[in-house]
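Asker: Sequence and predicted structure are below.
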Amino acid sequence: MPIESGNRPSAASDSTATASAARPADFTLGTPLGAHPTRVLLLGSGELGKEIAIELMRLGAYVCAADSYPGAPAMQVAHDCRVFDMTDPASLDATIAEIRPDIIVPEVEAIATQELEKAVDAGIDVVPSCQIAAICMNRESLRVLAHETLGLPTTPYRFADSLDELKAGAEALGYPCVVKPIMSSSGHGQSVVRDPAAIEAAWHEAQVGRRAAAGHEDQVSRVIVEALAPLDYELTVLTVSSSAGIVTCRPIGHVQVDGDYRESWQPARVPDDILAQAQNIARRIVGGLTDIAHDHGERGWGVFGVEIFVLTDGRVLFNEVSPRPHDTGMVTMASQYLSEFALHARAVLGIPVTDGSVALSHDGVCASRAIVVSGTGQVEFSHLPAALAQPGTDLRLFGKPGVTGGHRRMGVVLATGSDVDDARTRTRATLDTLGVTVTDAD
């Protein structure tokens, strides 16, 4: 069952009242093309951003979708769009000045955060807050907050500024271990190191493979080295901070490949004690983050994807948290009355999100499976009538322009089943039936 908002620590509740009084949520909705709409600037327009835009527009907000390339999924549905380098401070500042948003919703991490701080100073809401975004994109800041400030259980870790420090940290933790750049995501720059001979290669991968490496090749990235936990399975606990407090959704099980989501299902069937620990960890990390937002005069409202490790010995550990809807949470488009995107939109606009808001819409289990396409060119889909002939199945095609080498997530299959195996089998059958062709753009 979801955790009631009344279980939030009193300090967090006090700061909520202070922040809400300082920045009242008084948004004008229902007239997106009128004289005084609530204006939202969406920074990042991928598949998650597309669903966020749709939900905001359903509630009457005006949405401008921005990204670094034209034709991004959210741009295809928003009222307006902009294409520019969001890591360039001047470009981001100019766009904010032009669009005049009431709310800025970052959907990606590659953003000139200093300009977001200026926006907050000018009275614009940044979701969930500038401080939270900065902490969550920095593995060192997040781990220090989670383990050393909030006392959450995590894997043992060390930080390193050089190859020698990395060797010493790995030796102290023991092998195997995991090396990650502190500023990256989705497995980029990450390595599993099983013996000392592979440490130098892991250091190199952290420097060149991290998401922030392009254009910063001369800058050394600090890394975190963690003991490789004896992992049994992973969970995502979607957690919502809103004007009503903090609530958690039912846990989501998932499969990842090289740090990228491939499958998810909700609810994940876990023992009651594991569920209680996972939801408690999620509530505490989101409460800690929102307290920091309140201390800086921001609300801290929105959906957070809290990643949990469950070890083979039964221990439950905090791993990471994403300050926005989570890719594994796409299953909620089938499993909940209100998807994670609808919950995010409501929280952002000051609408209370309570236990009833996060209820499941099915007695069984829902599953999602990513449609990952490899190659170079435009992507065409066929055989939809046969693929969706199976009862309880659905499909979301993202509308991305194409694949440019390597692989890219181009859609997601959704299905409802009697249990986890049944739901996953249905998504597999739908994907196997769907025709996917990569063609030359010419």
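Answerer: In hand now; what should we look at?
Asker: Only C-alpha atoms from now on, for both contacts and neighbour counts.
Answerer: OK.
Asker: Helix, strand or coil: sort out the nearest residue to R424 once chain neighbours are set aside for me.
Answerer: Spatially, and ignoring its direct neighbours in sequence, R424 is nearest to A367 (5.7 Å; CA to CA, 6 or more residues apart in numbering). The three-state assignment at A367 reads strand, by DSSP: H, G, I helix; E, B strand; the rest coil.
Asker: what's the answer for G189, then?
Answerer: coil.
Asker: Would you confirm that it contacts P181?
Answerer: Yes: using CA atoms under 8 Å, G189 is in contact with P181, at 6.3 Å.
Asker: What's the local residue count around the closest residue to G402 other than its chain neighbours?
Answerer: Distance criterion CA to CA, 6+ apart; nearest residue to G402, sequence neighbours excluded, is Q378 at 4.3 Å. Q378: 16 surrounding residues under other CA atoms under 10 Å.
Asker: What residues sit buried inside the helix or strand that contains Q378?
Answerer: Using DSSP states H and E, the element containing Q378 is strand 365-382. The neighbour-count check on strand 365-382 (16 or more other CA atoms under 10 Å) flags 365-371, 373-379 as buried.
Asker: Output these in JSON lines, with distance to K400 appended to each entry.
Answerer: Below are the buried residues of strand 365-382 laid out as JSON lines (distance: CA to CA, whole Å):
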{"residue": "V365", "distance to K400": "29"}
{"residue": "C366", "distance to K400": "25"}
{"residue": "A367", "distance to K400": "22"}
{"residue": "S368", "distance to K400": "19"}
{"residue": "R369", "distance to K400": "17"}
{"residue": "A370", "distance to K400": "14"}
{"residue": "I371", "distance to K400": "12"}
{"residue": "V373", "distance to K400": "11"}
{"residue": "S374", "distance to K400": "13"}
{"residue": "G375", "distance to K400": "14"}
{"residue": "T376", "distance to K400": "13"}
{"residue": "G377", "distance to K400": "11"}
{"residue": "Q378", "distance to K400": "9"}
{"residue": "V379", "distance to K400": "9"}
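Asker: Put this next to the previous one:
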Amino acid sequence: MKGEVKLGILGGGQLGRMLIQAGLDFNLYTLVLDPDENAPCKDVCHEFYVGSFRDFDTVYEFGRNCDILTIEIEHVNADALEKLEQEGVKVYPDAKTVRTIQDKGLQKEFYSKHAIPTADFRILKDAEELKSNTDFLPAFQKLRREGYDGRGVTRLQSEADLGKGFTEPSVLEKLVDFEKEISVIVARNASGQVTAFPVVELSFHPEHNLVDSLFAPANVPYKLQRLAIEIATRVIESFDMVGILAVEMFLTKDGQILVNEVAPRPHNSGHHTIKANYTSQYEQHLRAILNLPLGSTDIQSAAVMLNLLGEPGYDGEAKYEGLQEALAVPGVYIHLYGKKYTRPARKMGHITVLGTDLQEAQQRAESIRNIIKVIA
């Protein structure tokens, strides 16, 4: 790595913030583009630009000032990424990968084309096609574009639920009788080196349909852990992608592993790696896009990660309760995202709880789960 590298990040949220924190060790000069003038990255990057990462001209002009351009959110202008690639800017993940992952229909077709196991699905154009596919229910209907953190997803149990369905282009995904939801974060550098983090087990919030907590390592038989890592490796190699890729999967009750969705960036299911692994997902992403040797993904400590969400009924300038009491518990580490305002269920931070084994980490996590509250 010669001289100071200018790294551009599309998106100024908490993922970008933690990426910048890791980038300090690499002496990177960071530029961030985000539409929110109070975005978490604002005060930790070298240059901060307020603007839309969905707008072609804005992304193109921003990217021209960068040596390397990366993302912390998928919903960016892929046409601008492609033009920047053509002009010599290193863009990771590349425009082709971003386009595919932005569209859940293209994602599903990609899995089918590359023999990657996934749930049965049908691609729908509109409400009329939904009505003519009721034989496929029960299923999840997912908007092809713009959905994340549980938005753009609805469960349709029977024909009686059609009123909850989306009228826009969508994917109808057969309901999977799964035992657990798991995730593998895998990284690949430009030289083709691939590493995977150990499998983690995800627990989802019953109301908001986003990750509530995770357990690392997952309580899954070794053979199935190896299979999950093999599948995640196949996915990133099929994309020919450089960077980090989170692969969320279902472990079914009959022992199958099916890919649910992927994210071509640091991910909620890897936050614990900052404290629990030799290399964090953020450092690994930087190593990958800088084409450095990838770091060890081995676990140093068992961990539980708890998302810190805005409390129901509070909307305004954020205040935090219970920090002192929680931090008095051994092995508890708090990461606040620098978001000025809270609202119900907004991700405001996360808590990593370490233990000598997973049982100890889980016991500590339960002891503090309801202590910290984000209010206004």
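Answerer: On my side now, so go ahead. Only a predicted model underlies this, so the values are computations on that prediction, with no experimental measurement involved.
Asker: Structure 2: which residue goes with the residue nearest to G402 of structure 1?
Answerer: Under the alignment (TM-score structural alignment), Q378 of structure 1 maps onto E317 of structure 2.
Asker: how much space between that match and V247 of structure 2?
Answerer: Using CA to CA, to the nearest Å, E317 of structure 2 is found at 34 Å from V247 of structure 2.
Asker: For Q363 of structure 2, see how far away V329 of structure 2 is.
Answerer: 11 Å.
Asker: what's the answer for F204 of structure 2, then?
Answerer: 18 Å.
Asker: again with Y111 of structure 2
Answerer: 38 Å.
Asker: again, but for F239 of structure 2
Answerer: 39 Å.
Asker: Those two: which is more packed in?
Answerer: F239 (17 against 14).
Asker: What's that one aligned with over in structure 1?
Answerer: Counting by TM-score structural alignment, F239 of structure 2 lines up with L289 in structure 1.
Asker: Tell me which residue lies nearest the centroid of structure 1.
Answerer: Geometric centre of structure 1, nearest residue: H326, 3.4 Å, by CA atoms, centre = their mean.
Asker: ok, for it, nearest residue in space, not its chain neighbours?
Answerer: G305 (5.2 Å).
Asker: can I assume the one you found sits in a helix?
Answerer: No: counting by three-state DSSP, G305 of structure 1 is not part of a helix but strand.
Asker: what residues are up against it?
Answerer: 236-239, 321-326, 329 (CA atoms under 8 Å, 6 or more residues apart in numbering).
Asker: One more: G49 of structure 1?
Answerer: Going by CA under 8 Å, 6+ apart, G49 of structure 1 touches 42, 73-74, 107.
Asker: Wait, V120 of structure 1 touches P128, no?
Answerer: No: judged on CA under 8 Å, V120 of structure 1 makes no contact with P128 at a distance of 11.4 Å.
Asker: Between these two, tell me which one has more neighbours.
Answerer: Counted by other CA under 10 Å, V120 of structure 1 and P128 do not tie: P128 has more neighbours, with 29 against 18.
Asker: still on that earlier bit, mind checking which of the contacts of G305 of structure 1 are buried?
Answerer: Neighbour-count burial (16+ other CA under 10 Å) is assigned, among the contacts of G305 of structure 1, to 236-239, 321-326, 329.
Asker: Of these, which is the nearest to P230 of structure 1?
Answerer: P230 of structure 1 has its nearest neighbour among these in T236, at 17.8 Å by CA to CA.
Asker: Over in structure 2, tell me which residue corresponds to the closest one.
Answerer: Aligned partner of T236 of structure 1 by TM-score structural alignment: S183.
Asker: three-state assignment of its match?
Answerer: strand.
Asker: Leaving out chain neighbours, which residue sits closest to it?
Answerer: E248 (4.4 Å).
Asker: Contact partners for the counterpart of the one you found in structure 1?
Answerer: Matched to structure 1 by TM-score structural alignment, E248 of structure 2 sits across from E307. Neighbouring residues of E307 of structure 1 by CA under 8 Å, 6+ apart: 234-237, 318-321.
Asker: If we use 6 Å, what do you get?
Answerer: The contact partners of E307 of structure 1, taken as CA atoms under 6 Å, 6 or more residues apart in numbering, are 235-236, 319-321.
Asker: again with H205 of structure 2
Answerer: Neighbours of H205 of structure 2 in contact, by CA under 6 Å, 6+ apart: 211-212.
Asker: mind listing what I101 of structure 2 touches?
Answerer: Contacts of I101 of structure 2 (CA under 6 Å, 6+ apart): Q107.
Asker: elements contacting the lengthiest helix in structure 2?
Answerer: Using DSSP state H to define each element, structure 2 has its longest helix at helix 222-239. The helices and strands touching helix 222-239 of structure 2, judged by 3 or more CA pairs under 6 Å, 6 or more residues apart in numbering; DSSP states H and E, number zero.
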